[in-house]
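Visitor: Need coordinates for the following:
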Amino acid sequence: MWSLAVTVLLSIQGSVWSAYPFDFSERECRDLFPERIGKDSLNVGNAHSEEIFTIEPSETIHGFNFGSTQVLIKANSKWRIQGIIMQARVIGNCKDPQQKHPVGHFEVPENHQFLRAANCSGDQFKTVTHKKYPINTDSIVINWFPPENFKAEVYFVATIVSGKNEFWTGIVSHTIRHKDKPVTPGHPQCPMRSKYRTSATSRPSPQGSTGRILHPNNLLICTLLTAILWTVYHN
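Guide: Okay, here's the model as predicted:
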């Protein structure tokens, strides 16, 4: 029975730690910045950061049918994809809080090699992240579906982890416009946070540098472990 308790505990802890370095807080679901690492992103001071990783949707226009858009995430240099958080967002006023909400949903089968759905702000399939850390790959493919009767212009945005305590923010795709609307000129994708800071409402875990996240799910772990130990003691 003791071996069962240990097995269950390690299994649950593994699912929590695999989220490193993301905790999917309300703040992180908006800015996609892993404060637990406690550093600036590698974009800062890197003039060619947009070339390190790319996001390549299979479509440039949507609205012809209700089919999916295939999204390819690629590593184009010595850095590989070790972890990721990604969303689709609408082109619009970057100062509008609504612009920071994801749209559509990703198709994430249980047998996907690298990705799983992330529960961001209660919308489980609007954000994807890695199943485990590190995934150590140079490419990922995932399907995304727009909302029904959707006519906005969208793009994909991601933060990619390239190594322990190393990450890149603001990785964006080209935009996908609706068939009845013109494409927005220039580079309308909203800039993403790249510099670390702390605040009274969002502080990094002191365990962030170890790759083990202090996650709310730890409450569930303690509860389950207590129940298992109580069963062992009374049997």
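
Visitor: From here on, just use CA atoms for contacts and neighbour counts.
Guide: OK.

Visitor: can you pull the buried residues of the longest strand along the chain?
Guide: If you go by DSSP state E, the chain has its longest strand at strand 154-163. By neighbour count on 16 or more other C-alpha atoms under 10 Å, the buried set for strand 154-163 is Val154, Tyr155, Phe156, Val157, Ala158, Thr159, Ile160, Val161, Ser162.

Visitor: Let me know the closest of these to Phe53.
Guide: For those, the closest approach to Phe53 (C-alpha to C-alpha) belongs to Ile160, at 8.2 Å.

Visitor: State the distance from that closest one to Phe167.
Guide: From Ile160 across to Phe167, the span is 6 Å (C-alpha to C-alpha, to the nearest Å).

Visitor: Next: Thr226.
Guide: Distance from Thr226 to Phe167, by C-alpha to C-alpha: 36 Å.

Visitor: one more to line up against the first:
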Amino acid sequence: MKKRNLELKVLDLAKTELDKLYGFYNIDESQNDRPDAAINVIEPRSDFDEKNPSFKVGIEITSVDKEDVQAYFNDQTYGINKINEAFAENKKNGGKINHANKKMEIFVDEFYIYEGAMKKLKKHEDYAKSNIFKDIILICHSENTNSNKLLREWTNFLLSKENFPFDKVLFTALETQKCFLIYEKKKPLLTEPRPFNHVRHQRAEITIPIGHHNILGALLNEPIIQPKKSAKRTKKH
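Guide: Down below sits the predicted model:
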């Protein structure tokens, strides 16, 4: 999916949370860079200042997935010949598949979303200088974690410790298409959550032909295209 299309999808998935936070709004179609998006709040929630009946919110949108993981799964050219050969062989064998196209084990710890959000730290100062936006928020998204409640609490705590300057941070899980408010600058979480047990998430890409196939077996075997040697599958603090 093209970057802009993905940003618009993430923005759409955040609609319910944005409604709760700000009230009735429309999207500023002219805003597509620095920051990635903006909304015009037409009918603010009652708890906003009535002297300012409408205002603009700047929105930065970012993936928190590691760059090497994104590069591996998004590259549609590297190893394509191997995939085509395997697909042709599968058709000869009645549709049986023995390997995923790509597969990687991804390490998710309490720092996973936090680290992705911190990459955008310096952006806030640039956007704030414009004096255009009442709020500047960050929407994070991931294809590799659905962000359970404890992970969201840890993200809130870690960002609160940093006094993260974005007014709010939302997180969207692309797999479940659910969006959560995970941080508000005015409501920091100062109590450390209980320990987080890291998760090893396996992500795979499989081409499934018509016929009989053994998906479980394919997931257990090595993929057709291995991650490049430079890719780091895990990161531990």
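
Visitor: Quick TM-score on the pair, please.
Guide: The TM-score (TM-score structural alignment, normalised by the length of structure 1) is 0.29; 108 aligned residues with a C-alpha RMSD of 5.5 Å.

Visitor: ok so, going back, pipe the buried residues of strand 154-163 of structure 1 into JSON lines and attach distance to Ile73 of structure 1 per row.
Guide: What follows is those, written out as JSON lines (distance: C-alpha to C-alpha, whole Å):
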{"residue": "Val154", "distance to Ile73 of structure 1": "16"}
{"residue": "Tyr155", "distance to Ile73 of structure 1": "13"}
{"residue": "Phe156", "distance to Ile73 of structure 1": "10"}
{"residue": "Val157", "distance to Ile73 of structure 1": "10"}
{"residue": "Ala158", "distance to Ile73 of structure 1": "9"}
{"residue": "Thr159", "distance to Ile73 of structure 1": "11"}
{"residue": "Ile160", "distance to Ile73 of structure 1": "10"}
{"residue": "Val161", "distance to Ile73 of structure 1": "13"}
{"residue": "Ser162", "distance to Ile73 of structure 1": "13"}
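
Visitor: and the two most separated of these?
Guide: Applying C-alpha to C-alpha across these, the maximum distance is between Val154 and Ser162, 25.6 Å.

Visitor: mind checking the longest helix of structure 1?
Guide: helix 217-234 (DSSP state H).

Visitor: Show residues contacting that helix.
Guide: With contact meaning C-alpha atoms under 8 Å, 6 or more residues apart in numbering, helix 217-234 of structure 1 is reached by Met1, Trp2, Ala5, Leu9, Ile12, Gln13, Val16.

Visitor: which residues of structure 2 fall in helices?
Guide: With DSSP H as the criterion, structure 2 has helices spanning 3-13, 15-22, 67-74, 80-92, 112-118, 121-128, 149-161, 215-220.

Visitor: quick one, which of those helices is nearest to Ile139 of structure 2?
Guide: Of the helices of structure 2, nearest to Ile139 of structure 2 by C-alpha to C-alpha is helix 3-13, at 7.9 Å.

Visitor: quick one, the closest one and helix 15-22 angle?
Guide: 60 degrees (axes from the mean of the first three to the mean of the last three C-alpha atoms, to 10 degrees).

Visitor: elements contacting helix 3-13 of structure 2?
Guide: Helix 3-13 of structure 2 sits against strand 135-142, with contacts defined as 3 or more C-alpha pairs under 8 Å, 6 or more residues apart in numbering; DSSP states H and E.

Visitor: and Thr169 of structure 1, what element?
Guide: strand 166-172 (DSSP states H and E).

Visitor: And the next helix or strand past that strand?
Guide: strand 177-178.

Visitor: Just among the contacts of helix 217-234 of structure 1, which is most surrounded?
Guide: When neighbours are taken as other C-alpha atoms under 10 Å, the top entry among those is Val16 (20 neighbours).

Visitor: Quick check: Ala37 of structure 2 vs Leu138 of structure 2, distance?
Guide: The spacing between Ala37 of structure 2 and Leu138 of structure 2, counted by C-alpha to C-alpha, is 10 Å.

Visitor: the more surrounded of the two?
Guide: More crowded of Ala37 of structure 2 and Leu138, by other C-alpha under 10 Å: Leu138, with 24 against 20.

Visitor: excluding its backbone neighbours, what's nearest Lys74 of structure 1?
Guide: Nearest non-adjacent residue to Lys74 of structure 1, counting by C-alpha to C-alpha, 6 or more residues apart in numbering: Ser139, 4.5 Å away.

Visitor: That neighbour and Ile73 of structure 1, how far apart?
Guide: 5 Å.
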